[in-house]
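J.: I'll drop the sequence and a predicted model, then ask my questions.
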Amino acid sequence: MHDDTLFSSYRYSKDDKTIHAVLQDRGDIRSFFNGGWFERYIHHKISELLQQSQLPYDCLANPVVKFSNGDSFELDLLFLISGEPLLIECKTGGDYNAHLKKFSDHRKRLSISPEKAFLVMLDLEDAKTERLSQFWKFQVVNQDRLIALIEKMINVG
C-alpha cells in the first residue's frame, strides 16, 4: 500500500506484529479506509450474484436523494433488479444504533418494502441481526448472510 501511495509513511512493529501507517491526505483515500472498501465489496458480491442469476439490473453507488422540501441524504447502494428497488446500506462499525433509525426513515420515505431493504453491519452476530430485524422491520444482516438472503429474495420474487 505504501508503494501504491495509499500510505504516506508506515512502520512495522515486530513486538506486537502491527503496522502503523499514515494515510495520504486525500479525501478519496480516507473515504476508502473509512468504509468505502466495504461498500465496494458488497457491490461486487451482489453484482456477481445478479450476473450469475442472469437478472437485469442497474446500480447507483452513493446517489444523493433530494426531496422538494429541501431534505437530502446519501444512500450507499441502490439496485434496480428487474424493475424492483433493492436498498443497501453498509456500516463497518461505530454506534450502529444511530444508523438503524436513519435507515428506517430513509426506507419508508423511499417507499421500499422492508424485505428489500438491507442494513449490512460488518461482523455483527447473527442472533443480534435477527433481533434487530424483527424490531426495526427491515433486514439487518452481516456480510456473511447478505448474499444468501438476497438470493432467496430474488428466487421467490
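T.: Received it, and whenever you're ready, just let me know what you need.
J.: Please count neighbours and contacts with C-alpha atoms only from this point.
T.: Noted.
J.: from the middle of its chain, how far away would the longest helix seen in the chain be?
T.: The helix that spans the most residues within the chain, counting by DSSP state H, is helix 37-52. Relative to its parent chain, helix 37-52 has a centroid offset of 10 Å by CA atoms, centre = their mean, to the nearest Å.
J.: Show me what that helix is packed up against.
T.: Contacts defined by 3 or more CA pairs under 8 Å, 6 or more residues apart in numbering; DSSP states H and E place helix 37-52 against strand 84-91, helix 146-156.
J.: possible to save these as TSV with mean neighbour count and distance to residue 65?
T.: As requested, these are exported to TSV (neighbours: other CA atoms under 10 Å; distance: least, CA to CA, whole Å):
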stretch	mean neighbour count	distance to residue 65
strand 84-91	20	13
helix 146-156	14	24
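J.: Out of those, which gets nearest to residue 47?
T.: Distances from residue 47 to each of those were compared using CA to CA; the shortest belongs to helix 146-156, at 10.2 Å.
J.: was I right about residue 50 contacting residue 58?
T.: No: contact between residue 50 and residue 58 fails when scored by CA atoms under 8 Å: they sit 10.0 Å apart.
J.: Which one of these two is surrounded by more residues?
T.: Here residue 50 and residue 58 are set side by side on neighbour count (other CA atoms under 10 Å), and the busier one is residue 50, at 17 against 13.
J.: and that one, what is it in contact with?
T.: Taking CA atoms under 8 Å, 6 or more residues apart in numbering as the definition of contact, the neighbours of residue 50 are 56, 57.
J.: okay, pairing it with this:
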Amino acid sequence: MNEERIEALLERIAVALETLAGLRDDSKRPTKGLTGHSLATELGGPSDSAPPASQSRAPLLQAFLDSKGIQIRQVPAEDSADQVIDSLSLYLGEHYDALSGLLGKIKRAMQNGLPIMESLKNRSQQDINSACQFCTRLHEVAFLEQYQYFRSPTYLIKAKPTTLPRAQRFFSGQWLERFLLQKIKSVRSQLAAQVNGHLDFEYLINPEVILPNGDDFELDILAAIGSSIYWIEAKSGDYQRYVEKYSRFSRVLGLDSAHSMMVLADVSDDRCDALSSLFSMTVCNLRSFEDRLLSVARRDTAHQSAAADGQSPAPED
C-alpha cells in the first residue's frame, strides 16, 4: 500500500515538473502576432519598451510581413552618424571601379590596423583624384588613422585603417547597404516626379525578423514604393552560399524575381544574368541596380495608377 502511494506521489511530481517546464518554455517563446512590444501591452498593461520608431513609420511593410506570418524582432534605431555614412557610401559606390582595390586592402588590414600601400602609377587622373578624395574623407572622420599621398613620380598612397568597430562595420558591407538605400530613394523621387503627385514610400533596413517556422533572419532592405514591395540583399564579398538561401526566402515572402533582388559588388553583367536565370531572384551589380529597380517600379506604379483610374494597365513591352 505504501509503495502504491509513493508511486502515485512520484507520478504527480513528474506531471507537475513537466507542466512547469512547459510554462517556462512558453514564456521564452515569441508571442505570434506581437511585434516590438510585450503581451502586457496588448492586454493594457505596462510595456518595458516601445516599438522601434522606424517600424512605426512603416505600416505597409508591417502589414505585409504580418500577412506572411513573419514577426519583426528588432529594427536598428536611426543613428546620428547616418548622414556621414551615407555620404561616404554614395561616393564609394559611384566610384567603385576606381576604389575597389583600395577597399580590398583596407578590409584585409582593418582587423589589426596594419598600414597599407596603394600604387596609383599608370592609373588615370580621374582614378587618382577619386582615391585621394576618398582617403581624405576617410581620414577626416578617423576611419583612417594615417593617410599620405606621394605625388609624381611615386604616385603612392600610404594609410593606416582604424580598428574602431564603426569603421569595420562600414568597410565590411554597411557601405553597400547604405548606397543601395540611397538609390532606392532616388528611384522613388524620380517616379514621384513623373506622376506629378505624392508617392508613398517606406523602408526597413537591417530588420531582424522571426520566420513562421521560428528561425531568425535578418533582411538587408525591405522597401515599399506605392503599394509594391521590394526586397533587396547586398553582398560585397562571397555570395555563392547565399544565393540559394535567398531564393528560398523570396518564396516565403511571396515575391517574384522582379521584386526580389540581390546586388553583388564585384560581378559582371553576364554573370548577373546567368545567376538570375538559375535562381528566383534578380541579380545585378552596382551599375545596373538603379536602372533595374526603376524599370520594375515604373511598371508597378503605372499599374497602380491605371487601377486607381479604373483602367486596364498598358501591356508590358
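T.: That came through fine. Bear in mind that the values here come from a model prediction, so they are computed numbers and not experimental data.
J.: what does the longest helix of structure 1 correspond to over in structure 2?
T.: Using TM-score structural alignment, helix 37-52 of structure 1 lines up with residues 175-190 of structure 2.
J.: what about the matching stretch, how far off from structure 1?
T.: Once the two structures are superposed, the average separation between stretch 175-190 of structure 2 and the matching residues of structure 1 is 1.0 Å (mean CA distance after the TM-score superposition for structure 1).
J.: which residues sit in contact with the aligned residue in structure 2 for residue 91 of structure 1?
T.: In structure 2, the residue paired with residue 91 of structure 1 is residue 235, using TM-score structural alignment. For residue 235 of structure 2, the contact set (CA under 8 Å, 6+ apart) comprises 173, 176, 262, 263, 264, 265.
J.: Confirm for me that the fifth one is in contact with residue 287.
T.: No: under the criterion of CA under 8 Å, residue 264 of structure 2 makes no contact with residue 287, lying 10.0 Å away.
J.: The two: which has the busier surroundings?
T.: Under the neighbour definition other CA under 10 Å, residue 264 of structure 2 and residue 287 were set side by side, and residue 264 has more, 21 against 16.
J.: And the more buried one, what's its match in structure 1?
T.: Mapped onto structure 1 by TM-score structural alignment, residue 264 of structure 2 lines up with residue 121.
J.: and the gap between that match and residue 100 of structure 1?
T.: Counting by CA to CA, to the nearest Å, the separation of residue 121 of structure 1 from residue 100 of structure 1 is 10 Å.
J.: One more: residue 23 of structure 1?
T.: According to CA to CA, residue 23 of structure 1 and residue 100 of structure 1 sit 30 Å apart.
J.: who touches the residue nearest to the spatial centre of structure 2 in this structure?
T.: When CA atoms, centre = their mean is applied to structure 2, the residue found nearest the centroid is residue 220 (1.5 Å). When the contact criterion is CA under 8 Å, 6+ apart, the partners of residue 220 of structure 2 are 177, 205, 206, 207, 232, 233, 234.
J.: What residue in structure 1 is paired with the second one?
T.: Right, residue 205 of structure 2. Taking TM-score structural alignment, the alignment pairs residue 205 of structure 2 with residue 61 from structure 1.
J.: and residue 92 of structure 1, how many neighbours?
T.: For residue 92 of structure 1, the count of nearby residues is 18 (other CA under 10 Å).
J.: For it, which residues are in contact?
T.: Taking CA under 8 Å, 6+ apart as the contact definition, residue 92 of structure 1 lies against 35, 38, 121, 122.
J.: If we use 6 Å, what do you get?
T.: residue 122 (CA atoms under 6 Å, 6 or more residues apart in numbering).
J.: again, but for the one 3 residues further on
T.: Taking CA under 6 Å, 6+ apart as the criterion, residue 95 of structure 1 is in contact with no other residue.
J.: any idea how far residue 124 of structure 1 is from it?
T.: From residue 95 of structure 1 over to residue 124 of structure 1 (counting by CA to CA), the distance is 12 Å.
J.: shared neighbours, those two?
T.: Between them, residue 95 of structure 1 and residue 124 share no contacting residue under CA under 6 Å, 6+ apart.
J.: how many neighbours does the closest residue in space to residue 205 of structure 2 that isn't next to it in sequence have?
T.: For residue 205 of structure 2, the nearest residue in space outside its immediate sequence neighbours is residue 221; the separation is 4.5 Å by CA to CA, 6 or more residues apart in numbering. For residue 221 of structure 2, the count of nearby residues is 21 (other CA under 10 Å).
J.: Tell me if I'm right that residue 221 of structure 2 and residue 232 touch.
T.: Yes: proximity of residue 221 of structure 2 to residue 232 meets the contact threshold set by CA atoms under 6 Å, at 5.2 Å.
J.: And for the counterpart of residue 154 of structure 1 in structure 2, nearest residue in space, chain neighbours not counted?
T.: In the superposition onto structure 2, residue 154 of structure 1 corresponds to residue 297 when matched by TM-score structural alignment. Nearest-residue entry for residue 297 of structure 2: residue 225, 7.3 Å, with adjacent residues in sequence omitted and distances by CA to CA, 6+ apart.
J.: what number of residues lie near the counterpart of the one you found in structure 1?
T.: Taking TM-score structural alignment, the alignment pairs residue 225 of structure 2 with residue 81 from structure 1. Here the number of neighbours of residue 81 of structure 1 (other CA under 10 Å) works out to 15.
J.: so stretch 12-27 of structure 2 corresponds to what in structure 1?
T.: Aligned by TM-score structural alignment, stretch 12-27 of structure 2 falls on no residue of structure 1.
J.: Could you check how far residue 283 of structure 2 is from residue 24 of structure 2?
T.: Taking CA to CA as the measure, residue 283 of structure 2 and residue 24 of structure 2 are separated by 44 Å.
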